[in-house]
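Enquirer: could you look at this predicted model? Sequence included:
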Amino acid sequence: MFGKLLQHSFRIFILSAKSQARSSARVRRYGKMSKPTIYLTRKLNSAAMKRLEEQCVVELWEGPDPVPRETLLSNIANKKGLCCLLTDRIDQEVLDAGTDLKVISTMSVGFDHLDLPAIRAKNIRIGYTPGVLKDATAELTMCLILATGRRLMEASKEAATGGWSSWSPFWMCGMGLLGKTVGVVGAGAVGSEVMRRVKPFRPKDLLYVNRTPRPDLEEELGAKQVELDELLATSDYVVACTSLNSDTQEMFNEEAFSKMKKTAIFVNSARGGVVDQDALIKALENETIGAAGLDVTTPEPLPLSSPLFKMKNCVILPHIGSATYTTRYAMAMLAVENLICGLKGEEMPEELKAK
């Protein structure tokens, strides 16, 4: 009897062990299945990576440069989500390769690198990172305004190469902001912050061009909404802060530059595509305008052979508008949260919705 009892207990133990094993196997499989696989086109900071890896199976391009096109196409298959940068062109070809994509999250406020109609045709949700970079970009825009107007780069080079022989009353004179007219094209998040930073320099007038009036800026800063032609003709500084779209593509062209003052300073911290760059080069060479300060160009990086690098009246920066540690970390975390929330079917912190 004791033998039968022992045999029965052993059989129960074996069945229980098999059941637990099956249960454990189900948990492990469920754990893998419950984490969607995503592709990341550039490694982010440690906090953003940790958050992403908690919620997703992450595959990524670890190179310092943008992911090669063929690498992106070959790795996007079977991915539920994509976290990309403005250097990654996400078009029909990518979407055809990534047939399982549910969410695309870009670590940028601009979205001209995304084929929006093609993405929306596939009901793929889109996250982006506006707001968090407006202050850093506005600060950098002010740097360009001052550096270009006061000829800082040119003066620094003179000091470093022996051109500075003595103090001279009219040597290296430039244009300040006091009593000048500053025109901002695009009074959105960045443009409005640029105007707020310009105001303490006591300009004569603050003008802006925008699709809709900004009564808040008019009341707060005394800004005035005008038509583009008036802004171009009357501004001492013309500052491009507009987004790039079909309406703004190369809006600063030969005709636009011809309407500006010969002493006008053109500053672009928006997108290179809002400028006809050949027309800008011509305007600077022919002294149609006074100078230009650029954080963005076409293409990027700008080839070293570009005539712009040879001009004393042109300041060029390598697209560093949002390049502060605080801002870039915030952008990374927002891009990650957009992706995670989108994959869960939840509301994104910042979703780019069709208008």
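Expert: The structure has been received and is ready for your questions.

Enquirer: drop to CA atoms for contacts and neighbour counts, all remaining ones
Expert: Noted.

Enquirer: ok, the closest residue to Q249 other than its chain neighbours - contacts?
Expert: Nearest residue to Q249 in three dimensions, chain neighbours excluded: V274, at 4.7 Å (Cα to Cα, 6 or more residues apart in numbering). Shown in contact with V274 (Cα atoms under 8 Å, 6 or more residues apart in numbering): L244, T248, Q249, E250, M251, F252.

Enquirer: now swap in V239 and tell me
Expert: Residues near V239 by Cα under 8 Å, 6+ apart: V182, G183, V184, V185, F266, V267, N268, S269.

Enquirer: show me where the stretch 101-250 of the chain has its helices.
Expert: Secondary structure of the stretch 101-250 of the chain (DSSP state H, counting those that start in this stretch): helices located at 116-121, 134-149, 152-160, 189-198, 215-221, 228-234.

Enquirer: pasting the second one now:
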Amino acid sequence: MFTSRVIRQSSRLTRGLYLVLVQRCTAQLFSSMSNMPKPKVYVTRRVPQEGLKVLEPHCEITQWDSEKPVPRAELIQQVAGKDALFCLLTDKIDADVLDAAATQSVRDGGWGTWDPLWMLGQGLEGSTVGIVGLGRIGMAVARRLSPFGVSKFLYSGHHPKEEANEVGAEFVDFETLLGKSDFVLGCCALTKENQGLFNKKTFSKMKSNAVFINTSRGGLVNQEDLYDALKSKQIAAAGLDVTSPEPLPTNSLLLTLNNCVVLPHIGSATEKARGAMSALTGRNIMAFLRGEKMPCQI
């Protein structure tokens, strides 16, 4: 029997629906459905009934039943302990919301007696971090990682950079970086030359325990090849803040993997960063109107 709890009532349907999986992928949920309580789904708005009918036989649904956005505090409160989030493109799904959802293992009893292998991952201490593109962003990442005990930074690009000395980074060719790095970070600008740079051939040259991180652009990666590399354990894991396309379709095979974390392009999602972006845009406009060179020109 379908269980539904509706918070508020209103009329009118809302367009632009999409589903964000919070912690467990759909395949994992439904494959073990008979041996566990019904998964809990939070719906952030009044939506067409077709979507709910798909979920009703299998899930316990909580819904904000209004044409107006769910209040921020309500969203954060309701998402805690949920297995999936049915939300809109206009809903702000950021670190606070994801953090609230991530407490699920504690709330639903997944945190049991101490297990030395539970949720085990690699640490940065003593590791080799390879940065593809040691530009402004690549250097900023290296500076932030240094205090975590990274043993060595490697970087590849067109030529050595003097600023690399600040973090003791060594300039190597791309293949050497792939073969020696425990963490491989894509931080370069996307160009015609490096479109699909990370592909089947690239992943085959990485260590089996390597973690691939992409904060550049989705086009830097052949996502089908990445899926194959992760599925076959050719590499250990991946973290993506950018995908192609964006938003990533909810039927993407990457979302079925428990060794791939996908974020909705929130690398600049801080008040300071977004404020600086806004101010820079304003300065660009004013410089153009005055016939001056824009501070940040493409």
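Expert: Okay, I see it. Everything quoted here is computed from the prediction, not taken from an experiment.

Enquirer: rebuild the helices of the stretch 101-250 of the first structure as TSV, extending it with distance to N286 of the first structure and mean neighbour count.
Expert: Shown next, in TSV, are the helices of the stretch 101-250 of the first structure (distance: least, Cα to Cα, whole Å; neighbours: other Cα atoms under 10 Å):
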stretch	distance to N286 of the first structure	mean neighbour count
helix 116-121	39	14
helix 134-149	18	22
helix 152-160	19	14
helix 189-198	29	21
helix 215-221	35	13
helix 228-234	18	19
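
Enquirer: these: which one's closest to A21 of the first structure?
Expert: A21 of the first structure lies closest, by Cα to Cα, to one member of the helices of the stretch 101-250 of the first structure: helix 116-121, at 42.9 Å.

Enquirer: corresponding residues in the second structure for that closest one?
Expert: On the second structure, no counterpart of helix 116-121 of the first structure exists by TM-score structural alignment.

Enquirer: how distant is that helix from the center of its chain?
Expert: Helix 116-121 of the first structure sits 20 Å away from the centroid of its parent chain (Cα atoms, centre = their mean, to the nearest Å).

Enquirer: related to what we said a few turns ago, neighbour-wise, which of the contacts of V239 of the first structure leads?
Expert: In terms of neighbours by other Cα atoms under 10 Å, these top out with G183 at 30 neighbours.

Enquirer: next, the contact list for the equivalent of that one over in the second structure, please.
Expert: Under the alignment (TM-score structural alignment), G183 of the first structure pairs with G130 of the second structure. By Cα under 8 Å, 6+ apart, the contact set of G130 of the second structure is F153, L154, Y155, S156, L177, L178, K180, S181, D182, F183, V184, L185.

Enquirer: residue in the first structure matching the last one?
Expert: Translated: L185 of the second structure. Under the alignment (TM-score structural alignment), L185 of the second structure pairs with V239 of the first structure.

Enquirer: the second structure: strands as residue ranges?
Expert: Taking DSSP state E to define them, one finds strands in the second structure at 3-6, 17-21, 40-43, 60-63, 84-88, 128-132, 152-156, 170-171, 183-186, 211-214, 237-240, 260-262.

Enquirer: give the contact list for F183 of the second structure.
Expert: Here F183 of the second structure is in contact with S127, T128, V129, G130, A210, V211, F212, I213 (criterion: Cα under 8 Å, 6+ apart).
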